[in-house]
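Participant: sequence and predicted structure, then a few things I'm wondering about:
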Amino acid sequence: MPKPPTTVLITGAGPTGLTLAVDLARRDIDVRIIDKSPQFPRSSRAKGPNPRSLEVLADLGVVEQVLAAGSPPLSMRKYRGAEVIADTDPYATARPAPDTPYDRPWLIAQWHLEEILRARLAEYGVRVELGAELVGLTQDDDSVTASLAGGREIEARYLVGCDGGHSTVRKLLGVPFEGKTNEEQVMVCGDVEAEGPDRGVWHQWFDEDGGVMLCPIPGTRSGWWFQAAPEKDAAGRPVPPSLESFQRLFARHSGRPGGLLSRATLLSTYRVNERMAERYRVGRAFLAGDAAHVHSVAGGLGMNTGIQDAFNLGWKLARVAAGRAAPELLDTYEEERLPIAARTLDITAERLRVTLEAIKQPGGGLDSAVTPQTYGLGDGYRWSSLAPAGGTARLRAGDRAPDAPCRDAATGAPRRLFEAFAGPHFTLLGFGAGTAQALREATAAHGDELRAHTVTSADEADRATGSAGAAARGGLSDDGGLARSAYGIGPDEDDVLVLIRPDNHVALIAPAGDHRAVAEYLKGAALERA
């Protein structure tokens, strides 16, 4: 039977779907991405990527555009009525570290982030297909057929639902979405135009009756994110959002004229939902992002968890589709990401509880939602069947692979480990000149699938007779020992091989002489054992 012309069909062109599409397209996987909307939304919604998502966007080659289009998090100005109580910067003490180049999230309107990702996708010749609403799907052992409104069909080898909390894909697959909706915790939101407030801070008014928050939208002259506890009608029900209700709420809580606000758009009523899909895969169909999990906005983890879902799934889909791994590799997507979603629900529920308590006190604000747990940097997969035993004093298989500043061993030019990782390949680091033979053999055996780098001190490079430099293109000099430190390898310890997955998590840590472990992992033997 001939294979379908489309390898992967993605439904939903938000940040999750676009991240997955870019990752697949750069791996030469035939991908189509559809969205039921007739035009691209201008919704600001999510306030931007966290540090781990910035690392993902750097790997995809768009982080510089994201940083240029957005702004760092703003100081939070807290009021009681017209009185300023405090200015708080929850990131005041944060600094980039050698192993973590991004020390804070970044503010950018969601529509602008999506624009950047669509432009990157277009560089691979793929464009979002608008006005394509999924209404049905069937699948067999070889393909998935998506039925669209209007009678069209698209056949693909795999389908991924990135179509939000009301996911049609999830419903058509019959996957339960277990959890709860809290009807008491309600917020009205929208984008507004406002003249007068200082655009250098995030304004937050809280009192016994509720609150209003105004955050400037980067890249606009007078656009703001507006969030507030809603007005209630005579029956105690939330009043639907409107410009007039926003103006009344603003005047009540801030003591300023409501007329400062104008042109409210993208109005919505938000209720705290905490739900998670029972499973992430049904045959050849997958769920990612809000289609798989929704939770409180506290901590800003919604969009970020979706981006990181996509980055986990992309390399696995590509590897199986290209025949480089057994289909069982796709089972590890749910195995690894579903526990992360469960943990995220717990984190956001706790951050919401803490924040709701904090805003009852003068000086309390949304900074209570910020914690290192919301950065995404600690999320790893040590429990995964893709994480064999073994490790160093600091790292184990499944952990996020740290960054570190190095130098090109041949030219002396600065080069970071993240630059070596970037792209659709595995990376093999050989710590110590004694790994040269293992790196040569791995490079010869696996070609473009693997890039190998010796990581040696300046003294080791000087003592070597060229073998370390010839072990792989792009040998790296760890002059300050920061790379060894990040990977938990002492200066006097034996040489070590560290294999990095394409999603920049540690695949394997092995002694320098155990080069067969690398070959077995890449050939899929580890997956068969799992």
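Facilitator: Received it, and whenever you're ready, just let me know what you need. Numbers count the residues shown, from 1 in each chain.

Participant: for the rest of this, base every contact and every neighbour count on C-alpha atoms.
Facilitator: Noted.

Participant: name the next helix or strand following the helix or strand containing Ala58 along the chain.
Facilitator: Here Ala58, judged by DSSP states H and E, is contained in helix 51-59. Using DSSP H and E, the helix or strand that follows helix 51-59 in sequence is helix 63-69.

Participant: so what touches that following helix?
Facilitator: Leu54, Glu55, Leu57, Ala58, Trp106, Ile108, His112, Leu113, Ile116, Pro218, Gly219 (CA atoms under 8 Å, 6 or more residues apart in numbering).

Participant: cool, stretch 83-98 as well?
Facilitator: With CA under 8 Å, 6+ apart as the test, stretch 83-98 has contacts from 73-79, 102-104, 362-363, 367, 370, 403-405, 482.

Participant: so what does the helix holding Ala58 touch, helix or strand wise?
Facilitator: helix 63-69, helix 302-321 (3 or more CA pairs under 8 Å, 6 or more residues apart in numbering; DSSP states H and E).

Participant: try this one next to it:
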Amino acid sequence: MAVVDAEVDVLIVGGGPVGLTACALLERWGVRVSLVEKRGELSPFPRSRLVNVRSMEIYRGLGLAGEITSGAFGPEFGRIRFRDTLHDSDFATAAMVGINAPIPESPVTGIVTSQDRLEPTLLAAAGTRMRFGAELVDLTEEADSVLAVLVDQRSGEETRVRARHVLAADGAHSTVRQRLGIGTAGPGALAAVTTVVFGADLDGWCADQPAGVYFTAHGSFLPLYPEGGWAWLGPTPEDSEHTDWPGLVSRALGPGAGVRAEVTRVQHWVMNAFVAERFRHGRILLAGDAAHAIPIVGGLGMNTGIADVHNLCWKLAGVVHGWAGPGLLDTYETERRPVAHRTLQQAVANSKLMFEAQRLRHEQLHSGGAAPTRVELPWSDRYFAQLGLVLGVAYRSDAVLSDAVLTDTLLTDGSTPPEPSETGTDYVPSAEPGHRMPHLWLTPDRSTLDAFGEWFTLLTPDPAAWEQQATAPGVLHIERLPDEHADLCGLSPRGALLIRPDGHIGARWRDCPPSDNILRHALTALTGHDETRSG
């Protein structure tokens, strides 16, 4: 038998935002976690730039939203601007809905920041044992655990960790996914891209017209931090080893700009587009870019991974602590893989919209007459029309009890729950089971979203009618829903909503409890808990 150096409940592979967020979520549930990252430190590159409104809701629940916001750009940077060159005037601009200003559908606002600023905040918030410079080289699935072999990249020393489950958040080139032989579906590699981090005084062109992204014909320019710093993104040149990067970026700024870029870092990478064929292999689960690589246009990739682990971690905690059955983990793929496919489609559509705006400008400039100062964008005021995808995700799985089949005996009629309604590109709040619980104010400074955490929550206008209900193993909180919100949620004065720990509605009773054990039955069904095994 192999010598085991450590035993944990969950081993997380990958120390990016998704893995670090999973650490924080699992620790909140009291799950023993260890994280390994093959890099020797956090990434120094800015990489992902947008923390959308749904991710900020998750960080609000972890108590991190204020700190993350304090190091980010102000809401006026929640805008994209199109220019011929950076020092030209805008020929088009669009707001990032949910970033540039508060929206009534959420208690938080998304932000523009850099991944290398977000990650240290997440790392500082986690008390988990983390090993940087340790690469996973082997995985062996056993009957009730997974044995992982790690190699220290400096010393070459091998260690073995036994975990009840492994969460692979190790990126688009995931070692775990490849070792498991899990294939991918989708376009694959779309483009070779280079990010150049540089310093330059560009305030004269941008201070009065801030933006998170300036999209030009010569690459995209992104301000990195409120105190300064820039990045340029563009196609990787064929002879990248001998490219004059300061010269290339300076030329991209525009003819006659007279600014020399001081380059500090250069990173080459591939823009991928795919979804893994499976998100689960026994006790091993994929999340983030390991499960789906999303093109960067629209800022959906990292945020989709954060939503993955928000969906997964309460389920892992339930299985580890015994108040949920192992089958609950099957609902992770059932719920999140369709979201990944829709998100990939949206990101590809975003890219087409971006290039369409540039094509229209190209036609204007080559029409023979004086070029107009504006281009009518090929989309509405909804930035890339994605708010419905960010807040309107609806799940269908065994962890959701639909209105149509929620009866005293639960699912005994053999019927199939209907597909959740699609919100399209706009977000329409809904209290139907499977949807994210809409943001409603319980008190002047407390949202419905603040009522969810390490527990299931019953929201009802009449708590007394439900307090005598017997419950299944697990944690249940009962919260009073103000009477004025009952109709919006499709409830009578004695109805109730059962909210999962991830804020999605697990069940809805439009009227009073139909029996004394209906809530117990619902919790047992949602968690897949086998009551015959409970003590």
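Facilitator: On my side now, so go ahead. A quick note: this is a predicted structure, and the numbers were derived from the prediction, not measured.

Participant: superposed, what's their TM-score?
Facilitator: The TM-score (TM-score structural alignment, normalised by the length of the first structure) is 0.82; 474 aligned residues with a CA RMSD of 2.9 Å.

Participant: circling back to that earlier point, export the helices and strands packed on helix 51-59 of the first structure to JSON lines and tack on distance to Leu20 of the first structure?
Facilitator: Formatted as JSON lines, those follow (distance: least, CA to CA, whole Å):
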{"stretch": "helix 63-69", "distance to Leu20 of the first structure": "16"}
{"stretch": "helix 302-321", "distance to Leu20 of the first structure": "5"}
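
Participant: coming back round to it: give me the stretch of the second structure that the helix holding Ala58 of the first structure matches.
Facilitator: Aligned using TM-score structural alignment, helix 51-59 of the first structure spans residues 53-61 in the second structure.

Participant: roughly how far is the matching stretch from the heart of the chain?
Facilitator: 9 Å (CA atoms, centre = their mean, to the nearest Å).

Participant: list of residues touching it?
Facilitator: When contacts are defined by CA under 8 Å, 6+ apart, stretch 53-61 of the second structure is touched by residues 65-66, 98-99, 106-111, 303, 306-307, 310, 390-391, 449-450, 452-453.

Participant: have a look at how far, on average, it is from the first structure.
Facilitator: Taken over the aligned residues, the distance from stretch 53-61 of the second structure to the first structure averages 0.9 Å (mean CA distance after the TM-score superposition for the first structure).

Participant: just to revisit the earlier point, which of the contacts of stretch 53-61 of the second structure fall within helices?
Facilitator: Among the contacts of stretch 53-61 of the second structure, the residues falling in helices (DSSP state H) are Ala65, Gly66, Asn303, Ile306, Ala307, His310, Val390, Leu391.

Participant: now do the same contact list for the third one.
Facilitator: If I follow you right, that is Asn303 of the second structure. Asn303 of the second structure sits next to Leu50, Val51, Asn52, Arg54, Ser55 when contact means CA under 8 Å, 6+ apart.

Participant: could you dump those into JSON lines with distance to Ile505 of the second structure and neighbour count added?
Facilitator: Rendered in JSON lines, the data for the contacts of Asn303 of the second structure read as follows (distance: CA to CA, whole Å; neighbours: other CA atoms under 10 Å):
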{"residue": "Leu50", "distance to Ile505 of the second structure": "27", "neighbour count": "24"}
{"residue": "Val51", "distance to Ile505 of the second structure": "24", "neighbour count": "26"}
{"residue": "Asn52", "distance to Ile505 of the second structure": "21", "neighbour count": "26"}
{"residue": "Arg54", "distance to Ile505 of the second structure": "16", "neighbour count": "23"}
{"residue": "Ser55", "distance to Ile505 of the second structure": "18", "neighbour count": "25"}
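
Participant: determine which two of these are furthest apart.
Facilitator: In these, two members sit farther apart than any others by CA to CA. They are Leu50 and Arg54, at 11.2 Å.

Participant: give me the buried entries from the contacts of stretch 83-98 of the first structure.
Facilitator: Buried members of the contacts of stretch 83-98 of the first structure, scored by 16 or more other CA atoms under 10 Å, are 73-79, 102-104, 363, 367, 370, 403-405, 482.

Participant: was I right to think Lys3 of the first structure contacts Arg157?
Facilitator: Yes. At 7.4 Å, Lys3 of the first structure counts as touching Arg157 under the criterion of CA atoms under 8 Å.

Participant: which residues do these two both contact?
Facilitator: Looking at what touches both Lys3 of the first structure and Arg157 (by CA under 8 Å, 6+ apart), the common residues are Asp142.

Participant: higher neighbour count, those two?
Facilitator: For Lys3 of the first structure versus Arg157, neighbours defined as other CA atoms under 10 Å are more numerous around Arg157 (21 against 11).

Participant: who are the packing partners of the longest helix anywhere in the first structure?
Facilitator: Using DSSP H, we find that the single longest helix of the first structure is helix 331-358. Here helix 331-358 of the first structure touches strand 261-277, helix 302-321, going by 3+ CA pairs under 8 Å, 6+ apart.

Participant: now that helix on the second structure. Mean distance?
Facilitator: Mean for helix 331-358 of the first structure is 0.9 Å (mean CA distance after the TM-score superposition for the first structure).
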